[in-house]
Every structure is written in structure tokens, then in C-alpha cells.
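1. Following is a predicted model, sequence given first.
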Amino acid sequence: MDNDAFNMSISNDKISDVKALEAFQAAMACGSMTAAAKQLGIGQPAVTRQIKELEDSVGFPLFHRNGPRISPTERGLQFYGEVQRLMSGLHQIRERAAAIRDGQIAAIDIAATPTMAGGLLSPTLALMGEDLPGVVNIETMNAEHVARAVTSRAADFGISALPLEHATLEAKVICESRLVAAIAEGGPFDVDGPLALEALSAARLLTVGNAYRIRGKINGALKREDITPSGEIVTNSSLNAMMAARAGLGIAIIDPVTAFGIPVEGVAIRPLSVSLPYIWGLFSAAGRVLPGELLSFAAGFEAACKATIPDCVFHDPADVRTLERSSL
């Protein structure tokens, strides 16, 4: 976000009223001042006043107003992201204070990409047994934000595929497998053995669109073998690609965490005829000394990877930079 958007009078500590931030959150979520007031259990004039005072504090309008209708301004949308992070942090502080008060194990805060959260987090937590704390906070985000959340210690752990900016991170677990094909069970491509890339000459390619991650490896393999898919369906989620494969729309080439961690009925998972590495890991802030329950989480994550992903290989976390370069 640009500096102008946040030219807020912080020096005067004008944004100190949590209730105003809660009113802003509610108005964004509900779409009107009246609905926000009902959600918060206060009067509509109070919500309107709190948001007007917040706008005066930050120095820019948060909403466009058209009678009872409101819609966020561009700066309002940007500010909302910052408020969400702040309020999430305040919520975590309250939870941790309650845990300290009650003599309970502190919460665990995890930042993970959607793939990792969907495919590996639940079995990891289940394997913690009695070490699982009463509160577990999970936020899904892209890899770049995972790194930032761990570095700032907004999260105890980050889980993401490589590459990942990790100059200020410490790898705890590094695991490698291969991209796989997902196809409709009983369909024309559902045959025993590895699926040849040549099959894409007669089928749509279903995959994710980030050229610097899975898609880049697929593009390189197709170029080396001089194969042009008959068409494409591009998405930002491997699970979406699997669902398209189930509908018979083509061949999905996806990560093994989604393929085996989120199995979809009616979808067969097959190895590819070419080896396209997929490496992921568990990270914490560099130099941080982890308490016992967090060490238990790391052990559970390694066990969950081993149990979920066939033929996965573990690497020395200290070799993460070499592995990252070799996987590109």
C-alpha cells in the first residue's frame, strides 16, 4: 500500500478505539450501517459515528455512500486488510492471556498456503495427541505472505511449497515428492502405469497458473517434449483442477499434497512419465527457541507427510537453498 493511503495521524494516537475498528469490520462484512449495528448489538447512529470518526483519524473516506447503501473505497479496501491483521492479532492476544490465566498450553498460530492447510494440517494436529493446545489459529495465504507472517512472528509456523523467501526463516522439515496427474476414474486416460505427457495432445491441461511454481515446471516439460495441449483450464487451486478432471474436462497436473491429502471420489491419481519435483516445508522464525508443544507440531507434520504422501523423501533442512535451486 502506498504511503499516502496510510497518511494517518498515528503520532496523535487517534486510532486507539477498538470499537471503531470493530464497527468498520462489521460494516465491510454486512454491507450496510444498519446491518452492522444489528451484528454488533448497538444503534445504527453509533456505528455511523464511529466510522466517521475513524475516517477523520485515517484521513481518507472508507466508504462511498448512496443513501442507506455503502460500498468500500479503494483505500477502504486496502485499509480493511490491515485492520483484519490487527484485529486477528488482538484476538490472539486475548486467547493467549486466557491460556496464561487458566494455566493452559499456549495457542499455536499457523500460516499456510491453501494447499498445505487442506492436505496436511488436520493430520498433523491429530498426531499431536495430548500436546494439542486448546486453541489453534490457522490462516491461509499465499507463500509470500506466509514468509512475512512467520518473520514478524504473527505465526509460529509457516507451511509452503518452495521457492519461499527464507532469509529470515529456519526450515524445520523439508519434504520432496513429484507432480502427479489427476484423471476421471474410468475415463479414456485412466490406464495403469505412468501417464505420458503426449496424452495432453488430445486433452485439456487442467492446472494452476503461477508460472514460477507448478505451472513453470509443466511448461518446461511440455516444451522439452514439443507437446501442445489441446486446450487449458487455468485456476489458482489444485483442488479446482481435480474437480475439473472428475467432470471429464481434461487431465489435471497437480501437487501431491492436494492429490493425496484431499482425495476426491471419482478421481484417479497417476504418476507422470516425467519426473517433476515438488518440494515443500515447515518453517519457523530464524533463531527462535521453540517450546515443547511447538516441537510436537513439527514432529507431527513430518509424520503426517510420511503417512499422507506416498514415496515422499525428507531432506536435511539445512540444504533447503540447494534443494530450492535444483527444483526450479
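-> Looks like it came in fine.

2. Please count neighbours and contacts with C-alpha atoms only from this point.
-> Noted.

3. Residue 104 and residue 131, how far apart?
-> 11 Å (C-alpha to C-alpha, to the nearest Å).

4. Please apply the same query to residue 243.
-> Counting by C-alpha to C-alpha, the gap from residue 243 to residue 131 is 35 Å.

5. this is the other structure I want to compare:
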Amino acid sequence: MKHRQLEAFQTVMVSGSTVRAAELMGVTQPAVSRLIAELENSVRFPLFDRVQGRLLATPEARLFFREVEASFRGLDRLRAAAAAIRDHGSGVLRFGCFAAGSVDLAPAAIRAFRARHPRVRLTLHVTWSSAIRDGVVDGTYDIGLAADEIDQSGIVSRPFYVHAGQIVMPAGHPLARHETIRPEHLAGVPLLGLVPEDRARQRMDAVLLEAGVTPEYIVETPNSATICALAISGDAVGLVNPIVTGRLPADVVLRPFVPQVQFRSLLLFPAHVQKSLLLKDFEGELLRFRSTGGR
């Protein structure tokens, strides 16, 4: 039993004659008759009787036709599904993102992606970088954006961005008069810091200690955006990832820190899993917005 034989049978059943079926299939009438005969040999019961010059389907053929129709409808659905996936995309994309990337970058990339793939459901989960890494490993996330302090075993990672950290402070802070902030400027100054396991925090502490400055942290948080919010009032300052500084209020200012303390992030993917077209498109949107932080 071959697909071409079933196609000839279905076409004859719908059109009512082998002549019309031949026209629809783009073949000769004898070719259609031969396909029907081959199918009868395969199923081992007659499909048509010729009565007074007309081709009439047997009762067995009508029963068989129901199954053939169901099979062809299934093929049509498969073709439609393939076209939808190819032309529009469908399904779910799961994205794990660390806090700094979720402020402007991730929303901008998601908006641009959804404009092209409105039928795709995209989930965004903001959490710790280590949890993002674990989620990529166990299949919770299709793609992750994380800081570089993670264990990179068991995943595929690629560098995403490297940004020089900046010092955020209230607009009226004494340090605001400096064009750049150096380690010695922070001696005795209350600091807003990232958590100790953060690589940028560790790099910052190393720079301060090398300059003979003992950091005096009064608040620690995993989120640069929180440091910006805490700096609005009071006398504390903090090193922040510039990716979160796109919408700072007028009563806080930023100053470059010298020597540079870099914030580094990684894109994470499951190991041994091919990227889907949708995932490649979303990765492209993230890369497009990485230099501007989503702005």
C-alpha cells in the first residue's frame, strides 16, 4: 500500500471518475486505473464496480475511505503545523536572567522578539546566576543570561558583555565633584555593595585592598538596581553594573571608577542540544541590545 495509490483512491472517491481524478492528479486515466488496481491487490477486496458505465464505490471502499480521509486530514494538519513553525513560530521559550539583565535589556529583547513571533509564549524568570546555570543544566531554561561567577561545567557558555563598573551616589555627595572616582576617594566612605560571591564585588575589593583602602559596606545586595535605589538618599555610594543605569532619577549621579572594575556576563545554553530557530532568533535580539543595555 503506497501513498500514491491512496491518493488516487481518494481522488476518485471525491471526483467520481477516473478521468476527473487523472486531471486533478496531473496523470493519465490509465495511470489512475493502474493505481486503483494495485491498491485493490494490496487490500484484497474490490473498491469499485462499474454499473452502466458509471464507477460505483463498493461498501468496503466507503468504509476504507473514512480511514483514508482521516489519514489525509492528519497529513494536512502536519503540513499546516510545519508551515506555522517555519513561517511564524510557535511554542514556548524559557529564559532565565540575572537581575541586572532584567531591568532594560531582557524586556527590550523580549518586545522585539514578540513583534516577530507573537504566537510564541516566552517565560522570563529572574533569579540568581547560579540558579540560572542549574536551570539550564536540568532543562528548566532554554537559554540563560548570568554573571560570570557561575560554574560553567555541563553547559555551553559564550561571553555576552563586558562593562566597566561605575560609582553611583546622591547628586549632592562630596564625591560628585570628581570626574572619576579612585580607590583613595572611598576611604572611610560608607559603601553599598554587591554580595561577596559576586565576581565584580571581589574585583572591587581586590582593587581597594591593593590601594590600602578597607571597604566599609553598610548594605549588601545581589542587585545593582537596588544599589541605585539606595543611593538616592544618604551618604553611601556603590559600584554598579552600568546596564541598569538607563533610568536613574535626577538626584543620583554616576562617576567612572579608575582602575576599571569589570562586570562580565555569559549567555548559557544546554549542552548537547541543538538550538531551535526560535532560540537563535531570541539570542540574536539579546545580542542586538547588549551594547545599549536595552535602551
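-> Received, thanks. Computed from a prediction, not measured in an experiment: that's the story for all the values here.

6. just to revisit the earlier point, between residue 243 and residue 131 of structure 1, which one's more packed in?
-> Neighbours of residue 243 of structure 1 and residue 131, each counted by other C-alpha atoms under 10 Å, are more numerous for residue 243; the result is 20 against 16.

7. Map the more buried one across to structure 2 for me.
-> Under the alignment (TM-score structural alignment), residue 243 of structure 1 pairs with residue 229 of structure 2.

8. mean distance, the strand or helix carrying that match to its aligned residues in structure 1?
-> Under the criterion of DSSP states H and E, residue 229 of structure 2 resides in helix 224-230. With mean C-alpha distance after the TM-score superposition for structure 1, helix 224-230 of structure 2 departs from structure 1 by a mean of 1.8 Å once superposed.

9. outside of the very next helix or strand once past that helix, which residues touch it?
-> Later in the chain than helix 224-230 of structure 2, the nearest helix or strand by DSSP H and E is strand 237-240. With C-alpha atoms under 8 Å, 6 or more residues apart in numbering as the test, strand 237-240 of structure 2 has contacts from 165-170, 189-194, 224-225, 227-228, 231.

10. three-state assignment of residue 232 of structure 1?
-> strand (DSSP: H, G, I helix; E, B strand; the rest coil).

11. how about it, what's its match in structure 2?
-> Using TM-score structural alignment, residue 232 of structure 1 sits opposite residue 218 in structure 2.

12. does its match really touch residue 188, like I thought?
-> No: taking contacts as C-alpha atoms under 8 Å, residue 218 of structure 2 lies outside contact range of residue 188: 11.5 Å.

13. Check which helices and strands the lengthiest helix in structure 2 is in contact with.
-> In structure 2, taking DSSP state H as the definition, the longest helix is helix 59-87. In terms of contacts (3 or more C-alpha pairs under 8 Å, 6 or more residues apart in numbering; DSSP states H and E), helix 59-87 of structure 2 is packed against helix 3-15.

14. Show only the entries of the contacts of strand 237-240 of structure 2 found in helices.
-> Those of the contacts of strand 237-240 of structure 2 lying in helices (DSSP H): 224, 225, 227, 228.

15. Nearest to residue 236 of structure 2 among those residues?
-> Nearest to residue 236 of structure 2 out of these is residue 227 (C-alpha to C-alpha; 9.5 Å).

16. What about the closest one, how many residues nearby?
-> Neighbour count for residue 227 of structure 2, taken as other C-alpha under 10 Å: 26.

17. Same question for residue 236 of structure 1.
-> 11.

18. With the one 3 residues further on instead?
-> Around residue 239 of structure 1 sit 23 other residues, with neighbours defined as other C-alpha under 10 Å.

19. How much space separates it from residue 272 of structure 1?
-> 18 Å.

20. swap in residue 189 of structure 1?
-> 12 Å.

21. ok, back up a step: remind me what the helix holding residue 229 of structure 2 packs against, helices and strands.
-> If you count contacts as 3+ C-alpha pairs under 8 Å, 6+ apart, helix 224-230 of structure 2 packs onto strand 166-170, strand 190-194, strand 237-240.

22. of all these, which lies closest to residue 159 of structure 2?
-> With C-alpha to C-alpha as the criterion, residue 159 of structure 2 lies closest to strand 237-240 of these, at 19.3 Å.

23. The closest one vs structure 1, mean deviation?
-> Looks like 1.2 Å for strand 237-240 of structure 2 (mean C-alpha distance after the TM-score superposition for structure 1).

24. The following helix or strand past that strand maps to which residues in structure 1?
-> Later in the chain than strand 237-240 of structure 2, the nearest helix or strand by DSSP H and E is strand 252-256. Per the alignment by TM-score structural alignment, strand 252-256 of structure 2 matches residues 267-271 in structure 1.

25. Near residue 230 of structure 2, how many other residues are there?
-> Neighbour count for residue 230 of structure 2, taken as other C-alpha under 10 Å: 20.

26. try residue 211 of structure 1
-> The number of residues near residue 211 of structure 1, taken as other C-alpha under 10 Å, comes to 11.

27. if I line the two up, what does residue 132 of structure 2 land on in structure 1?
-> By TM-score structural alignment, residue 132 of structure 2 lines up with residue 146.

28. Please identify the helix or strand for that match.
-> Going by DSSP H and E, residue 146 of structure 1 is part of helix 143-151.

29. in structure 2, what residues pair with the following helix or strand past that helix?
-> Following helix 143-151 of structure 1 in sequence order, the next helix or strand is strand 157-161 (DSSP H and E). The aligned range for strand 157-161 of structure 1 in structure 2 is 143-147, by TM-score structural alignment.
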